[in-house]
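Colleague: after the sequence you'll find the predicted model.
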Amino acid sequence: MATQFGAESTTDDVLAGMDLHGRRILVTGVSAGLGVETARSLVARGADVVGAARDLAKAERATESVRAAAKESGGSFALMELDLASLASVRAAADRLVADGRPFDVVIANAGVMATPLGHTADGFETQLGTNHLGHFLFVNRIAGLIRDGGRLVNLSSSGHRLSDVDLDDPGFERTAYDPWIAYGRSKTANVLFAVEFDRRHRDRGVRACALMPGVIQTELGRHMTPEVMEALQQRFRAATGRAITYKSIPQGAATSVWAAAVAGGDEIGGRYCEDCHVASVNDDASTRHGVRSYALDPARAKALWAKSEEMVGERF
């Protein structure tokens, strides 16, 4: 079942015939795009989904289809506030969930930003690393005990991880000229490395973690990309691969997330990087965007990032 899907598969293709009643799933970033579709497809099969978003008013408007699907299927949907660019907000959100005490079968770390101008989070971290990695690192670790034995962590990364390894000596570009795409690449590599080390730490109780590339999708994630930037990206990709970037629809883009969350076997995806509804192979060839760079799966690098992340957020796990 886990091998019959590909780049053109949609969430409804992947979850066809599945019954997710009784499954409780947390999805971050449910105010637009992939997060909304991920939540919709899961509640449509009866799952109980908690959606986290920075802007609750925006999320309420964006998730009308999710609530309608939940009502029809017998699943449920609830929203909670979470601003990943503020550690105070992250801690408050995690504390609320821990106090509530209800466990999750899956956590899908979907929220993120891309190619932002140089900026900083509320705690002074470079915006992309702070939001895409450190916010999720702190949030997920604080609620790790709520993930049921046999559960999953699914981190959304990107083929953009191929642009750069993490820089543990200069994570905030204090000594390096800022490049929005290098910063994005660092944060997306961090998403993979976080999954690798989280998987190592929790697999003894059957909790498995993976990272994935959803595909290239035109969503609000690209809000900072001008037409000039888009054209430059197309030219760069064409020069490297000889072909144009292929875009996915939002249901196709969210398919790998729900595949990893509910369809694939835990041993199949644990500690791995996935794309197009399958586990990707290691590929260090710069002329292609497919596959995962070897540095993103390096266990020693994953442990080092974990230690650096603990230092940066001021907590140990």
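Modeller: Received, thanks. Numbering: from 1, shown residues only.
Colleague: from here on, contacts and neighbour counts on C-alpha atoms
Modeller: Fine.
Colleague: quick one: list the elements packing against the lengthiest helix in the chain.
Modeller: Here the longest helix in the chain is taken by residue count, with DSSP state H as the criterion, and it is helix 180-202. Helices and strands in packing contact with helix 180-202 are listed as helix 127-128, strand 147-156, strand 208-213, helix 299-313; criterion 3 or more Cα pairs under 8 Å, 6 or more residues apart in numbering; DSSP states H and E.
Colleague: flag every buried residue along that helix.
Modeller: Residues of helix 180-202 classed as buried: 180-200, 202 (neighbour count, 16 or more other Cα atoms under 10 Å).
Colleague: pull the contacting residues for the nearest residue to residue 292 once chain neighbours are set aside.
Modeller: In space, not counting the residues next to it along the chain, residue 292 is nearest to residue 282; the distance is 4.8 Å by Cα to Cα, 6 or more residues apart in numbering. Neighbour list for residue 282: 291, 292, 293, 294 [criterion: Cα atoms under 8 Å, 6 or more residues apart in numbering].
Colleague: okay, one more to line up with it:
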Amino acid sequence: MAKRELIKTSFDATSTAIEVISGIDLKGRNAIVTGASSGIGIETARALAHAGSNVTITVRNVEAGQRVAKDIIETTRNRNVYVKKLDLADRLSIKSFVLSWTDPLHILINNAGVMATPESRTPEGWELQFATNHFGHFALAHGLHGALISARGARVVSVSSAGHLRSPVVFEDIHFHDRPYDPLLAYGQSKTANILFAVEATERWAEDGIMVNAVMPGAIRTSGVKNLELSAERITKLQSSRAPGNEIVWKSPQQGAATSVLVATHPSLDGISGRYFEDCNEADTAVPGIVGGVASYALDPVAARRLWNLSISELNL
């Protein structure tokens, strides 16, 4: 079987969210960006507002969200920026949010997430990173399915990470009950789950006109990255261990938001679904020792179907 041709665009790792959305008119369209009170979430929401979209940012801290909304309104002159409380680790919070949403939903960007946290569990006993990064967004998207259908051509962006290369979803012990807890492995499998969600959602929702893709924003020094405690010395060691030309390249939040915004809005990607993008282009299969790319296990349709069914069962959906 011939290898499928990867999708390439005119943008790259240096492109910003405002650049990729230039010339696109989103007036009258509704968008939700989760976790938009910091980092790339702010710049994702700002770009959508810049293009005229009605943007709802979801946050755990409403006061922080209101400050962000005020800033976005002032910089874009788009007053249709709204703040709603949402805790993705809390099923009741997700249910309340879903029940409050009554409009068609054209764009859903599942951007929020926690990274490399100390071992912690939800009241259900779920490992926090998997519960937040996957279960929370799964429940949100599943609950908003009707709103996505009514938009007629909705796009869902599942924000993953190169961290997914650290681990497949370990179905035998997702929540680290029987193996020592490792924050990076836990993060890695949650980010693999974000990609598998896009794969299976494409299978199930394509006939509804819903496009679902996963993205890798790049390395951005957000609050989540601070959990890694990457000192200058450790960064130097990481860089020196990589082959020439394969160093970690840090992006600005504006550059980090570009791939999400591109996948959510660009006309050239209409009809494209179930793919994994990085640096504003579809990624190739990952190669050991090389930064970037997508692991084959993250695109495995069998694993994607298994994860979907498990999520439905665990969340009682």
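Modeller: Looks like it came in fine. Please read all numbers here as calculations on a predicted model, not as lab measurements.
Colleague: okay, the helices and strands packed on helix 180-202 of structure 1 in CSV with mean neighbour count next?
Modeller: Listed next are these as CSV, based on neighbours: other Cα atoms under 10 Å:
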stretch, mean neighbour count
helix 127-128, 29
strand 147-156, 23
strand 208-213, 30
helix 299-313, 17
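Colleague: same list (these) but as CSV, adding distance to residue 19 of structure 1.
Modeller: Putting those into CSV (distance: least, Cα to Cα, whole Å) gives the following:
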stretch, distance to residue 19 of structure 1
helix 127-128, 36
strand 147-156, 16
strand 208-213, 21
helix 299-313, 35
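Colleague: quick one: the helices in the stretch 1-150 of structure 2, in order.
Modeller: Counting by DSSP state H, counting those that start in this stretch, residue ranges of the helices within the stretch 1-150 of structure 2 are 17-21, 39-50, 62-76, 91-100, 128-130, 137-143, 145-150.
Colleague: the stretch 151-300 of structure 2 now?
Modeller: Using DSSP H, counting those that start in this stretch, the helices of the stretch 151-300 of structure 2 run over 183-205, 232-240, 253-256, 258-265.
Colleague: residue 109 of structure 2: which of these is closest?
Modeller: helix 258-265 (7.5 Å; Cα to Cα).
Colleague: give the aligned range of that closest one in structure 1.
Modeller: Applying TM-score structural alignment, one finds that helix 258-265 of structure 2 aligns to the residue range 255-262 of structure 1.
Colleague: circling back: for ChimeraX, what selects the buried ones among the contacts of residue 282 of structure 1?
Modeller: ChimeraX command restricting the contacts of residue 282 of structure 1 to the buried ones, with burial defined by 16+ other Cα under 10 Å:
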select :291,292,293
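Colleague: follow-up on the earlier one: residue 300 of structure 2: which of the helices of the stretch 1-150 of structure 2 is closest?
Modeller: Shortest separation from residue 300 of structure 2 across the helices of the stretch 1-150 of structure 2 is recorded for helix 137-143, at 17.8 Å, computed as Cα to Cα.
Colleague: output the contacting helices and strands for that closest one.
Modeller: Counting contacts by 3+ Cα pairs under 8 Å, 6+ apart, helix 137-143 of structure 2 packs against helix 91-100.
Colleague: show me what the helix it packs on is packed up against.
Modeller: Counting contacts by 3+ Cα pairs under 8 Å, 6+ apart, the secondary-structure elements packed against helix 91-100 of structure 2 are strand 81-85, helix 137-143.
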